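K.L.:
Only the shape, not the letters, is given here:
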């Protein structure tokens, strides 16, 4: 395979909402370049990028798939990404290693919620971006409305490079950079290049002038040329467009029909000639504060952006060469754990097909097999040149499930399988709740969960079931209470004896010290589950020896770890031990621990105990016309609406919602809004549970 230098490698990531046509566009580009003999289709399950069995079964992209094509002495690395935000991790990691983003829009829909979600990440990384309006030959295509929706998203810096036109029943594209009309046969492919029709010349000239002005704005030299000549030639315009893309201040808009192979060759030509390469982007700062310069003369540094497990191959590690060059048998050091990895195999990946290479240069994307110590987000660097590329920050999960094996013999197998799934997709989080004694799987949505279930069953042979996780309630008290307990046990020889009198009260920050007690000691315990226990020694006259106080507190803490209402943690209580009795022979630590626990539990039940539930701050972005239905659903979930803000054609609802009520919200929201709304949540605080809900929970 031909080795390309860094100036002739372009890394382009295809992003866009579900059904925008990304996979079809990638397939058509490979076909146009002659890398495949015939185009596959999503429906026929034979495209290069959608090759996983689960993708064939579900009929949509689930994994980001690296491909490549070659066009006019340039190598274009393409990463085809999913369109559903359940798989946002695949999209974000691809954006992270891209040089240019190609955002594909369905001409019938324009900018959709999925597009907006992805745009937020593009904007965060300030990546050069091309917009491609696809399906222009569809009977319901709305190019002008789609372009308007792009301007609503990115502002007036969106600029038409092309627009579609039907002439004598034939699909055409007017190109305002080249000032030509491309006329396509019904089968697409190479177009006929024609002059722009007379009735389109005024519009084409206006758009060409706008493009010239936008190009000139991004380069001082070009601006001077523009003032001097009043125009720019095509080569000068390319320089200005590229500068604008690098400044994240110019967004070219193209139009294609990927399905019918119209306009894809011209788009690839623009990627070759104008779209930035890795060497054009600003140098990154490493975690150590060093500049990571994209030059082949620098020491080698690879950034791992994706990991895939395949039953017949094992672990496939995808990386971008951030600096230097990587060759077969190179020894590189993992900056996270200082382990040395040997690059025994080196590939260019096209879906499931592997093309062996002997080296890859800076800016290129490749893969290797069976690394022992390396995961997604790791940096592999030349020995003695340690460097850590800034890792990808993945969004927090939105759906949580308790996961159990159907066959208990598979418990260890489940654990190992979930580790691999997390390694492959860091947006899947696995944790064990010691409080609920449940293994918790967190992910991005119900479709994401269904894919995980499919993978466990079909790839790892583990049958699992998913249930609503137990909610981490807390217990506390609302008034003061006193109690005493005598522990007495005699069974021959030394017995057990202890008597404890105590008072408990609700604790809150800044409250006055308890009144009516002779306080001889105070201990504040910051509880690992939140809140505090404040423990007072108020013993007078030596009725209980000082050495037994820690045992009483230990007994109190044991009850606090498993509260009497629903076996949840107790928090924010203060305890005053003020009286009791002991025996010179039979009293010991265990006796006072038991007496303290019983006295505290009795006092707690008499202190108007209250359940607290975790409340989340929930932010929901929903189309204006669907706000009513979503608000009705939120109110049914005991949400407190904190505010509503307008954002273009969307409303952003901010509310506080009990975690217990959010179970199934992701699925219901998608159903209510046809998948057009999104949400995110974060823990806010613990709040009292309504009396009727508490009664039901306690009864359960």
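P.N.:
Arrived safely. Note that this is a predicted model, so its numbers are computed, not measured.
K.L.:
CA atoms for contacts and neighbours, from now on please.
P.N.:
OK.
K.L.:
Tell me the secondary structure of residue 549, please.
P.N.:
helix (DSSP: H, G, I helix; E, B strand; the rest coil).
K.L.:
and if you look at residue 642?
P.N.:
Under the three-state scheme (three-state DSSP), the conformation of residue 642 reads as strand.
K.L.:
could you list every residue that touches it?
P.N.:
Contact criterion Cα atoms under 8 Å, 6 or more residues apart in numbering gives 653-656 as the residues in contact with residue 642.
K.L.:
alright, now check it against this:
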């Protein structure tokens, strides 16, 4: 394969809801570029893109796939992305190296929830986008309704470049209002005729042509002046104006397709190459030193790794975009994230599982290499004289969590290694070895997302695992003052154990003055503070420990042991074994023995005194509350609201955005288990949500009673 120069390269990512036809479009593009001799189909399980066993089983894209085709003396890098929100991480990582996004719309359904989700990320990254209405040959295709939904979502940015003469089984031609021609296709061969626009369509075509000219002129002052003077623009001038409008996201041109029949693919590729941005026209990126990095093949070399995978018989494959300069086979680079050296022993251009060796890749191109030692997703590699990193990709917070364990306990270490590798390949899979919950917790974007992980562990790595309900990280605290004392005494021949501790506990309140005296059960306790330790707890909140011992009742050397005993009970609270927080403890009296007192005695006395006081101090269990935003079609709003209220949600507000209703609520984490599955069931997969930790709040009395009972039963079993 020849080396394409920066100006000859186009980088696109295909986005769209599941079932919109992205993989079929990619297949047609490769067929048009003669990278493949015949088109595969999803049903035939022989497409270049969805080549893994799990994708073929599910008949949908699950991973992003890098592809390429050659067309009109240009190289078109294509990234086919999953359509499910569960795999949004793969979509985001595909947007980063792309200069243009093609949003594929199913003509049966118009804008779907996936369309809105992916557009939000595109807006955040300020990525240019064009719209391709696909499956216009389907019996239920509705071009006008689909166009209306696009205008409702994207507003006046939506500009028709093409429209179909007919839809459904009769779809074999469309009018192009840039070239002002009708393109008519023969079957599914992709062969087309260029015909004059029929008289019956001329008025509509002229109206749309003028609207397109006006939209193009708005993006260039000189074009606007010419448009006002002459009322028209040449085709080249239109392309220039449209190109600038696309780059600024002020124009989103609409194209007509049947990817399965290869209708419209070639014209779309013409447009991308003639009008779409090449890498030199993309926004200039800044490195961590805030210096702009120009996409220039003559500049020093830098590249960014946007994806890493491990494939059988090959090992780790790193996919990268050349950000500046050029890379050559055997080149030595430095990983700017960890200062290690890497050699690019082999370079490939990639079409699915097919990797073709090349000797060099220039700025703006996308390729792959294998077996890098210390370089992962989000890492920057630099040539001599450079030492900077590009900002890492940002991924959404997880919204589904589960605990996982191997069926064979001896394989815990293997599970840990494989989960760590899974996170490297998919950063939206988060892994936590929770000391608090005594579980391995994995989090992802949905139940299907983590079920795919389970399939991989079971089928590819032969590791049998099971998912179990994750424990909830409750917190325990108190609501009032309480006093307790405890004497630990043990005699078993020889030296014994003796320690007695008197203490008072109360809720910690930020900014409250140090205590001077307490009145507990009619008894007044005066304090003389000798020492104070304020401990910021790892799990949130504080413990404030006061040494108020006078007269040598307890030797100062035993105070750390008392604090250690209290901390042990803070780590395993008296109510449910959860972490305790936000408590002040004053040790004001006690007794010791000249021979039998030691550190273990006072640790046990302090722990038990604290435990007894805690139970008398109006103890409360606190639960994690999450801010949840649900994006839902209006016709399913009532069902979703009702379900949230059944989950103890507090509705904080409602609104609407681009054809969808938005519900904002605060929901206990305990009620969000499997919520993604329930929401999908309620809305036929048309809704989505995000969740983010908000705060800890007290659980209702009935819930607390159930938790206490369950913990008591658990302790009795153990």
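P.N.:
Perfect, thanks for sending it. Small disclaimer: the values here were computed from a predicted structure and weren't measured.
K.L.:
Closest to residue 331 of structure 1 out of the contacts of residue 642 of structure 1?
P.N.:
Looking at the contacts of residue 642 of structure 1 and their distance to residue 331 of structure 1, the nearest is residue 654, at 50.9 Å (Cα to Cα).
K.L.:
and residue 672 of structure 1, what pairs with it in structure 2?
P.N.:
In structure 2, residue 672 of structure 1 lines up with residue 682, judged by TM-score structural alignment.
K.L.:
Secondary structure element holding its match?
P.N.:
Applying DSSP states H and E as the criterion places residue 682 of structure 2 in helix 675-683.
K.L.:
now what about that helix, what contacts it?
P.N.:
By Cα under 8 Å, 6+ apart, the surrounding residues in contact with helix 675-683 of structure 2 are 399-400, 446-447, 632-633, 636, 639-640, 685-689.
K.L.:
measure the match of residue 672 of structure 1 to residue 370 of structure 2 for me?
P.N.:
In this structure, residue 682 of structure 2 and residue 370 of structure 2 are 44 Å apart, going by Cα to Cα, to the nearest Å.
K.L.:
Comparing the two, which residue is more hemmed in?
P.N.:
Taking residue 682 of structure 2 and residue 370 together and counting by other Cα atoms under 10 Å, residue 370 has the greater number of neighbours (20 against 16).
K.L.:
okay but that one is in contact with residue 315, surely?
P.N.:
Yes: because the distance of 7.3 Å satisfies Cα atoms under 8 Å, residue 370 of structure 2 is recorded as touching residue 315.
K.L.:
how big's the offset between the helix holding residue 682 of structure 2 and structure 1?
P.N.:
For helix 675-683 of structure 2, the mean distance from the matching residues in structure 1 following superposition reads 0.5 Å, by mean Cα distance after the TM-score superposition for structure 1.
K.L.:
circling back: quick one: which of the contacts of residue 642 of structure 1 is nearest residue 154 of structure 1?
P.N.:
Closest approach to residue 154 of structure 1 among the contacts of residue 642 of structure 1 (Cα to Cα): residue 653, at 22.5 Å.
K.L.:
what about the equivalent of that closest one over in structure 2, is that helix, strand or coil?
P.N.:
Per TM-score structural alignment, the equivalent position to residue 653 of structure 1 in structure 2 is residue 663. Remark: residue 663 of structure 2 carries the secondary structure label strand [criterion: three-state DSSP].
K.L.:
so residue 663 of structure 2 touches residue 627, yeah?
P.N.:
No: the pair residue 663 of structure 2 and residue 627 fails to qualify as a contact (Cα under 8 Å) at a distance of 10.5 Å.
K.L.:
Map residue 348 of structure 1 across to structure 2 for me.
P.N.:
Under TM-score structural alignment, residue 348 of structure 1 pairs with residue 349 in structure 2.
K.L.:
and the residue nearest to the match of residue 653 of structure 1 when sequence neighbours are not counted, how many neighbours?
P.N.:
The shortest distance from residue 663 of structure 2 to any residue that is not its chain neighbour, by Cα to Cα, 6 or more residues apart in numbering, is 4.7 Å, and that residue is residue 654. Residues lying near residue 654 of structure 2 (other Cα under 10 Å) number 12.
K.L.:
What strand or helix carries residue 522 of structure 1?
P.N.:
Using DSSP H and E, residue 522 of structure 1 sits in strand 521-526.
K.L.:
From the chain's centroid, how far away is that strand?
P.N.:
The chain centre lies 41 Å from the centre of strand 521-526 of structure 1; the measure is Cα atoms, centre = their mean, to the nearest Å.
K.L.:
Next SSE downstream of that strand?
P.N.:
Sequence order places strand 532-537 as the next helix or strand after strand 521-526 of structure 1, per DSSP H and E.
K.L.:
So which residues make contact with that following strand?
P.N.:
By Cα under 8 Å, 6+ apart, the residues outside strand 532-537 of structure 1 that reach it are 507, 519-527, 549, 553, 571-578.
K.L.:
And for the top helix by length along structure 2, what's in contact with it?
P.N.:
As assigned by DSSP state H, the longest helix anywhere in structure 2 is helix 199-217. By Cα under 8 Å, 6+ apart, the residues outside helix 199-217 of structure 2 that reach it are 159-161, 175, 177-178, 180, 223-224, 227, 232-233, 238-242, 245, 251.
K.L.:
All set, thanks.
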